[in-house]
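Colleague: Sequence first, then the predicted structure:
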Amino acid sequence: MRRDLATVLVEWQETWIPELIEREFDLSLVPWELNKVVTFAGCRRTGKTYLMFQLINELAKTAEKESIFYINFEDERLEKSIETLTELIPTIEELYGKKERLYLFLDEIQNVENWDSWVRRVNDSRRDVRLFLSGSSSKLSSREIPTSLRGRAITFEVFPLSFREFLKFKEFKIPEWLEFSREKPELLNLLREYVLYGGFPEVVLTGDVRIKRMLVRDYFNTIIALDMVERYGIRNPKELRAFIRLLLNSEYSSLSKLERTMRSLGYSISKATLSNYLRYLQECYFAFPVEVYSPKVKLRIQHPKKVYFVDSSFLTFLSIKFGENFGRLMENTVFIELLRRGKEVNYATGDSWGVDFVLPDEETLIQVSYDVSNPETMERELKALKKAKRLFRWEEAVLITWDTEKKVDGIEIVPLWRFLLEGC
């Protein structure tokens, strides 16, 4: 028996899980009785571990405690090797005996090389073992999960708190019909906090802005150090940081332009390397490049990409240009909400107009603007939506604002809070 592995297992059974605020997660979606591996993929600190704990709490209502085990593969005491995985079940059975069914929750499993081969073998050969995996890499997502696990896994992507979850963490009770009177000022104040500082659970529960800043910068440094530099063997972390800073301060990103800018800063770097960096950022759920909407592949490639970030707090605390640009923060918030809802997202552009979000599957256009009280601003935003509607021959168009709600020329204008709580 491996002493370090046994120590971790016994420690888990003795300490169990901490108190937690439950996320809005539909437990009925978990295929408890099917022979499927359940995976949770998302950026660091978004709450994947606590979501696993939430499932463990549910399991503990009907399953024996000593049949449920959680292991974090970022624990420095564990060797990150396939041998550790191979010895896991035998060690549990030696410590606690053979169980009718064993539930294994394995956190940050992507740190173990060739983890997928072990998972497939156990899933195929041990019908008495159920596997729940998490990782801060899209390698565990349904889009990129290893071929060996295709058809054997169901994936849940985990993002920072939704606005509804944020309000729950803040102990704000949402009125049943979303008709606000006395609660409206408090709701808008909380919404402003959410847009500025995002939905990382630990950050949300911290009231001091200085500590929020420290936490977000720590997350950023950890993502770079562990999820990028270490995982992908990046030799020049300073170069990578400069590239990310450019993305944080640019609404649109063209690899050619980024290459020229990086070279002007003294970095000898190719477009291929920049393209790899952007892919790495997406794979660790930190940044999401969005293509222009076009049936022509060439146009999609040629046009600059719009880049959004997993949480608006990175823009607030790490960018120079967008720290006080509330419209940009609102747009990033809307994008993550669309991603959370599983939407395919593009953007649209034309001569002197642009639309923030194009949802091809729903044939819907979404524009985001903080303040449309100025008639010229309202006209500009509506004009862009109308042009896109004619171009694509679509009917659905929505303008999301801070707190304006009406209908103009067939276009719904909805406040951000309503979109986040109800959709559109």
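Modeller: Great, that's in hand.
Colleague: Going by C-alpha atoms from here, please, whenever you check contacts or count neighbours.
Modeller: Noted.
Colleague: Can you list the buried residues in stretch 292-300?
Modeller: Under the neighbour-count criterion of 16 or more other Cα atoms under 10 Å, stretch 292-300 has 292-293, 300 buried.
Colleague: Please compare the first structure with the one that follows:
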Amino acid sequence: MLELADTPDIKVITGVRRSGKSKLLEALAQKISGRQPDANIIRINYNLTDFEDIIDYRSMEAYVEERYEPGRQNYLFIDEVQMCRSFEKAINSLHAREKYSIFVTGSNAFLQSSDLATLFVGRTYEIPVYPFSFGEYLAYYPSQNIYDSLTSYISDGGMAGSYMYRTEEQRRRYIDSEVLNALVVRDIVSKYKLKNEQLLHALIDYLMDNVGNLTSIRSIADTLESNRTKADHKTIGKYVDALCKAFAFYRIRRYDIRGKRYLRSEDKYYLVDQSFRFARLGTKNMDYGRVLENIVAIELLRRGYEVYVGVLYKKEIDFVAIKQGEKLYIQVANSISEERTFEREVAPLLAVRDAYPKILIARTYQPEYQYEGIRIVDAADWLCGSNPQNQ
């Protein structure tokens, strides 16, 4: 992110609550200070009471302008910007002065990807932040056996704040109560003025339990109705949209590979971090293949890919990942040790006739090998990026 420091855009760091946005902002400021000792860095952190008097856009702009130093490179870092009333007016005005390199973070529900163009009339550059990847987890918990580490990561997840708690019960309570309920849900209810919080929780449980399954808004409504949770498809659609905008879930659309068109009937939803599912639902009905698929989906997004569910001749390919004109076709499985499972997983990839790379990611516990032009890659190796070709 350091290479963006001197670009003229408004740099907006987005992501789910407690994913490390504030820490990233702080680390960037420190790196700039180390690289440019003469830089003038202006900070506003609304988590601190030091800034509780800067509560409207005029006082924010006045505070920043008073600290501007001509003849030096001026950087502006604002954390939890939504706590300032009409903050977008101050940010747009400061950007128009062309004197500052601006970085901001905000609540996941109040500073969303879909809102940026409306909020900021100047150019914006979104910097998405996700919970710890498996590679970052390994940096935090060094281990020579990455295969065992992946087993731990599957249940621990990437919410680094939970790593400070010693027991599994404490970690789950932190993730469910302190992150999901207190922050994500509270933000969503406040932002969208949702009236039925019980429905929102039921919807979260449903989406968590159906990670990686094809899902339609109508089918969700029908299932919740059968479980005596009153909901119509219009309300469900609104609530699902709110959860996705708050970065709690990511909607992955279906793509017809042969017809080269998007399919509208059903989508898949992936959880921003699998630890939420373990904290909320425990290990009941646990499908480790689906959980691993969830981890791969978020990793592809983290690596900057556009991600779709592929459909070809009525067969489903877990992911079609696109970046800079290149495609990857990816299947994910927890285990392919049984011949029938292996054949089932490679069949959709073998049906694709173009020359783009095809990968089967599974827990093989062995080095990469090839089968009929398909790369068979161990999940731990692929996730930690130990092979440069896996990036």
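Modeller: Sure thing, it's come through. Treat the numbers as computed from the prediction; the structure is a model and nothing was measured.
Colleague: Could you list the residues in contact with stretch 153-169 of the first structure?
Modeller: 21, 23-24, 36-43, 45-48, 140-142, 173-174, 190-191, 194, 198-201, 204-205, 310-311, 336-337, 340, 420-421 (Cα atoms under 8 Å, 6 or more residues apart in numbering).
Colleague: redo that, cut-off 6 Å
Modeller: 36-42, 46, 141-142, 199-200 (Cα atoms under 6 Å, 6 or more residues apart in numbering).
Colleague: Out of the residues you listed, which is nearest to residue 152 of the first structure?
Modeller: residue 36 (5.3 Å; Cα to Cα).
Colleague: I'd say that closest one and residue 152 touch.
Modeller: Yes. Checked against Cα atoms under 6 Å, the pair residue 36 of the first structure and residue 152 is within contact range at 5.3 Å.
Colleague: Please identify which of those two sits among more neighbours.
Modeller: More neighbours surround residue 36 than the other of residue 36 of the first structure and residue 152, with 21 against 16 (other Cα atoms under 10 Å).
Colleague: The second structure: which residue goes with the more buried one?
Modeller: By TM-score structural alignment, residue 36 of the first structure lines up with residue 9 in the second structure.
Colleague: right, and its match touches residue 123 too?
Modeller: Yes. Under the criterion of Cα under 6 Å, residue 9 of the second structure makes contact with residue 123 at 5.1 Å.
Colleague: Show me which helix runs longest in the first structure.
Modeller: Secondary structure assigned by DSSP state H gives helix 375-392 as the longest helix of the first structure.
Colleague: Could you pull out the buried residues of it?
Modeller: Buried residues in helix 375-392 of the first structure (16+ other Cα under 10 Å): 381-382, 384-389.
Colleague: do stretch 115-124 of the first structure as well
Modeller: For stretch 115-124 of the first structure, by 16+ other Cα under 10 Å, it's 115-116, 119-120, 122-123.
Colleague: Please, where are all the strands along the stretch 201-350 of the second structure?
Modeller: Secondary structure of the stretch 201-350 of the second structure (DSSP state E, counting those that start in this stretch): strands located at 249-256, 261-271, 306-312, 315-323, 326-333.
Colleague: Can you lay out these as TSV showing distance to residue 280 of the second structure?
Modeller: Below are these laid out as TSV (distance: least, Cα to Cα, whole Å):
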stretch	distance to residue 280 of the second structure
strand 249-256	15
strand 261-271	12
strand 306-312	26
strand 315-323	25
strand 326-333	23
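Colleague: mind checking which of these is nearest residue 170 of the second structure?
Modeller: Using Cα to Cα, the nearest of these to residue 170 of the second structure is strand 261-271, at 20.9 Å.
Colleague: And the closest one, what's buried?
Modeller: By 16+ other Cα under 10 Å, the buried positions in strand 261-271 of the second structure come out as 267-271.
Colleague: What's the local residue count around whatever residue of the first structure lines up with residue 359 of the second structure?
Modeller: Aligning on TM-score structural alignment places residue 359 of the second structure opposite residue 398 in the first structure. Using other Cα under 10 Å, the number of residues around residue 398 of the first structure comes to 21.
Colleague: same question, residue 276 of the second structure
Modeller: Neighbour count for residue 276 of the second structure, taken as other Cα under 10 Å: 25.
Colleague: So for whatever residue of the first structure lines up with it, what's the nearest residue that isn't a sequence neighbour?
Modeller: Under the alignment (TM-score structural alignment), residue 276 of the second structure pairs with residue 314 in the first structure. Once flanking residues are discounted, residue 314 of the first structure sits nearest to residue 216: 6.8 Å by Cα to Cα, 6 or more residues apart in numbering.
Colleague: Would you mind measuring from the one you found to residue 53 of the first structure?
Modeller: Note on residue 216 of the first structure: its distance to residue 53 of the first structure, by Cα to Cα, to the nearest Å, is 23 Å.
Colleague: Strands of the stretch 1-150 of the first structure, start to end?
Modeller: So, for the stretch 1-150 of the first structure - with DSSP E, counting those that start in this stretch - the strands run 37-42, 68-72, 102-107, 129-135.
Colleague: Of all these, which one comes closest to residue 286 of the first structure?
Modeller: Nearest to residue 286 of the first structure, of the strands of the stretch 1-150 of the first structure and by Cα to Cα, is strand 37-42 at 8.7 Å.
Colleague: out of the buried residues of strand 261-271 of the second structure, who's nearest residue 52 of the second structure?
Modeller: Closest to residue 52 of the second structure, out of all of those and judged by Cα to Cα, is residue 271, at 34.0 Å.
Colleague: Any idea how many residues pack against residue 383 of the second structure?
Modeller: Residue 383 of the second structure - counted by other Cα under 10 Å - has 21 other residues nearby.
Colleague: To which residue of the first structure is it aligned?
Modeller: By TM-score structural alignment, residue 383 of the second structure lines up with residue 420.
Colleague: tell me the secondary structure for that match?
Modeller: helix (DSSP: H, G, I helix; E, B strand; the rest coil).
Colleague: Please give me every residue in contact with residue 75 of the second structure.
Modeller: 41, 100-101.
Colleague: Mark which of those residues are buried, thanks.
Modeller: The buried subset of these - by 16+ other Cα under 10 Å - is 41, 100-101.
Colleague: got those as JSON lines, with distance to residue 320 of the second structure columns?
Modeller: Shown next, in JSON lines, are those (distance: Cα to Cα, whole Å):
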{"residue": "41", "distance to residue 320 of the second structure": "42"}
{"residue": "100", "distance to residue 320 of the second structure": "39"}
{"residue": "101", "distance to residue 320 of the second structure": "36"}
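Colleague: could you pull out the helices for the stretch 101-250 of the first structure?
Modeller: Per DSSP state H, counting those that start in this stretch, the stretch 101-250 of the first structure carries helices over the ranges 115-125, 163-169, 184-197, 201-204, 209-222, 231-232, 237-248.
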